[in-house]
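Peer 1: 3D model of this:
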Amino acid sequence: MYSTFRDILICIGFLFFGMLLCAQNPVIEQMEHVSKLPDVEFYDVTEDPQNYIWLAADKGLYRYNGKSYKRFRHPKQKANSLFQLKLDQEGRLWCSNIYGQLFYVENDTLHLFYDASKLVKGQLSPFEITNTSIRLFTVDGIYDIILKDKNIIKLFEGMSVSESTHNDLSYVIKMNENGRTSKEKQNWYQITNGQIKLLKTFTSKYRMQSPKVYAFKNSALLNFKEQGKNQLYIYKTETDDVLKLKTPKSLEDLTIYNITSLNNDYWFLTTSGVFIFQLKEQQLVLKEQLFSNESVTDVLVDFNKNYWFTTLDNGVFVSSNLNVRQLNLEQAKDKITAACALNNNQFLLGTNNGKLLFYNTNGVFKTLKLPGSKIIGNLFFDASQNHVIVSINASESYSVDLNLFTIKDQKNKYSVAKTFTKINDENLFYGSYKEAIIYNKPYISDSTR
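Peer 2: Just a heads-up that it's a prediction; the model follows:
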């Protein structure tokens, strides 16, 4: 079992410069900074029952134990790149390559199960693991390779260009029977217990480009391009029907590498990062976009609730909490010298020029300026009174009434503060480098000490 990721992350310190909030991505740690990442181009990521992280990369298959990477390779392996990481019921990891070689890991060794190069004909063919076979979806049809004796059973003819399985339900896009792609007709099938069911026939004068199907608990999504634009369809198991979804503008022209379902949302992994959508009344409603400058290929939530993201050209990065966001601030002459959290996902920053910057999830919503040019050394939010105490690195201090956003001069009452603690609704502890004081009713002029 690998070490808890939170135990190995280096504490991240942030220096905030500037005045304007530009982006809010989750705080991440790039794995190349934590460990010596063996590649930059990654296709798949998964976690096994022992909580090892497995990565399929351009240079091969790697297992990460929290400290280092172990590469797995077979002497008869025809290419370094491996794809399609899957786990069987025994917890063994399986993968494949573009030559049709099917591998599995057992006893810390990569084994070659079957070389299906004659079946796949140079195409990266999807596969699934059933109770008795490896089901291979190829340009000539669908085959079951029996696990016990490696005998081959052909389920049906026709080019299978995409496949996805959830539990016992498989979905496949199949071309016409003679194996040649048709401009007019492509079929979407569901397979369960060896039974094949037609879900929908797509008829168009335009060829279906790069079709991909994704299976989930109660639904399946189909994505393909038509005249360069992404098309989306959804199949719902409850109603047993296929509906066309309106493709969001933000997705129309992108390359979609993968679609997954997390937290009841659909995550689209694309050339412009991750788009998180909620399905409402057959409409995809955008919740947020993450990592817009990255080509994200896969995402995994591990047993510690860390989010692992693989990319096509920038390695692997991990977020231990998607709700902790990194703020990129444009550089300016003012320096951020103090900060405190407020209510309702808001926070306050103080600068070396006496400015108070109030932020919410959309950016700066309020700016206050103290008299003169002052270095704000400490900020304390009193939630019960909805006030903020502003301590200056000199013989000055102020309080801010957040109900009215008014500033009150508190003289040197809270100057050069090192710490604040609220004892109860009426008493506040203030400590500096030279004294410690408890104030009763701290925001009135004649508060007692």
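Peer 1: going forward, measure contacts between C-alpha atoms and count neighbours the same way
Peer 2: Noted.
Peer 1: just the buried positions in stretch 329-346, please.
Peer 2: 329, 334-339, 342, 346 (16 or more other Cα atoms under 10 Å).
Peer 1: including secondary structure and distance to Glu90, could those residues go into a markdown table?
Peer 2: Formatted as a markdown table, the buried residues of stretch 329-346 follow (DSSP: H, G, I helix; E, B strand; the rest coil; distance: Cα to Cα, whole Å):
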| residue | secondary structure | distance to Glu90 |
| --- | --- | --- |
| Leu329 | strand | 49 |
| Asp334 | coil | 59 |
| Lys335 | strand | 56 |
| Ile336 | strand | 54 |
| Thr337 | strand | 55 |
| Ala338 | strand | 53 |
| Ala339 | strand | 51 |
| Leu342 | coil | 49 |
| Gln346 | coil | 47 |
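Peer 1: one more, so I can put them side by side:
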Amino acid sequence: MVWFLLLFCLQANAQQPFSFPLPNQLTDVVYNIHQDSKGFVWLATNKGLMRYDGYEYQLYRSDKQTSVAGSNIQEDKYGRIWYQNFDGFLYYVKSNSLETFQQNTPVGFSGYGFTKNYLFLVQKEGVDIFEVSSLKFIKTIKISFDLAESSTVFKDNFYFIADNMMYVIDENFNVIKKDFFKNKKLHIKYIYPYKNESLFVVSKLNEAKEMYFFDENLKLNYTFPIPEINLIQGADIIDNHIWVHTSNGIYVYEKNGKRVYKNAFFPQNSSSQTIKDHQNNYWFSSVNEGVSVVPELNHKVYSVHDSDFMRFCKTNDGYLIGTENGEIISTDKAFQNNKILRSIGQKVPTYYVYFDSKEQQVIFSDLGFSIEDRFENIRRVAEIANLFLQNGSMV
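Peer 2: I've put the predicted structure just below:
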């Protein structure tokens, strides 16, 4: 019953999942979410890096930061939490304070990644490599480019895209270069791993209306169309599906291109990321509405009426709803056909609603016990109270 009361009171768009906003958010602009190995949820926001413990937020900032807004939160195997500001500088949390990573001049927000033993970081002159354990600098792989686009790690190799060229650097620091996108005339491209099977690439402006899949050697496997999207802001893999974040919500695809859900989730949101936490809750972040949590994707929210709902009960054909304004509303199982059965024009909450399926009667309570049925019968108050007692509504 609690779930339905919350569901109705939200008054959200029809057919959207039941969600609730993260309480007491410090900002509505959230670029990235990550849940660490200890269960804390980290947010990269316009105000900096934050940690949420389920009750409070802790903001991590440093006087040495060039700017605080950023994204790309990652946890290394030693439990350090990292993020990159939009200037391209890396920061990490150590002993509960934000430390500045010593690095060469970045080339903008270009990406980094951890393999088993190394940290790879794209910079102005190429790719710098560091030991993960000590953060000691090892070498720079010289690569000439003007625009670094994105990066990821797949099968312990580091992949990145720059100037329409794709690169892979293995654990022995060998470099493979592929020119698949050289003549494609696509804008910024994002590269991601699909589980441990393949890599996929999408273009920010989705000029070709396609998603591209490659093997670990950057050989094209296949593509599939995504014509419904104009602007892509990121992607995630959850439940073996590809979640694509856009300026108009989230689209979910199977790896063969089939849409998993007919409609986009949260079309009012400029979506930035989705994660599934350790308790199987879904967290949705956006740059205009902050963070919302969805306990179950199959729980839908329906807009039935403008009033706040106090109680509801099931009937043979749908539901009865009692409102704070003393109304009783009848609706079908799909919450599509709504009818006001009773309205007193006063703000007198309907505290109890009960449907007697045997007698086909509606029993309700506001200032006292009342009854409405199709034959205009009136029961004695004691009989009505007994029905409430049998139903567990009175003790």
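Peer 1: that older thread, how about the buried residues of stretch 329-346 of the first structure in TSV, adding distance to Leu357 of the first structure?
Peer 2: Shown next, in TSV, are these (distance: Cα to Cα, whole Å):
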residue	distance to Leu357 of the first structure
Leu329	12
Asp334	11
Lys335	12
Ile336	10
Thr337	11
Ala338	10
Ala339	9
Leu342	12
Gln346	11
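Peer 1: farthest pair within these?
Peer 2: Based on Cα to Cα, the longest span within those runs between Asp334 and Leu342 and measures 21.7 Å.
Peer 1: which residue packs closest to Leu124 of the first structure, ignoring adjacent ones?
Peer 2: Among residues not flanking Leu124 of the first structure along the chain, Ile98 sits closest, at 4.3 Å (Cα to Cα, 6 or more residues apart in numbering).
Peer 1: go on, Ser37 of the second structure?
Peer 2: Closest residue in space to Ser37 of the second structure, ignoring its immediate chain neighbours: Gly79 at 7.5 Å, by Cα to Cα, 6+ apart.
Peer 1: aligned to that neighbour, what sits in the first structure?
Peer 2: Alignment note: Gly79 of the second structure maps to Gly91 in the first structure; criterion TM-score structural alignment.
Peer 1: pretty sure its match is in contact with Pro49, am I right?
Peer 2: Yes. At 6.2 Å, Gly91 of the first structure counts as touching Pro49 under the criterion of Cα atoms under 8 Å.
Peer 1: just the element for Ile437 of the first structure, please.
Peer 2: strand 436-440 (DSSP states H and E).
Peer 1: tell me the secondary structure at Phe388 of the second structure.
Peer 2: For Phe388 of the second structure, the assignment made with DSSP: H, G, I helix; E, B strand; the rest coil gives helix.
Peer 1: can you get me a residue count around it?
Peer 2: 18 (other Cα atoms under 10 Å).
Peer 1: that one contacts Met394, correct?
Peer 2: Yes. With contact defined as Cα under 8 Å, Phe388 of the second structure counts as touching Met394 (5.7 Å).
Peer 1: now do the contacts for Tyr104 of the first structure.
Peer 2: Neighbouring residues of Tyr104 of the first structure by Cα atoms under 8 Å, 6 or more residues apart in numbering: 92-95, 110-113.
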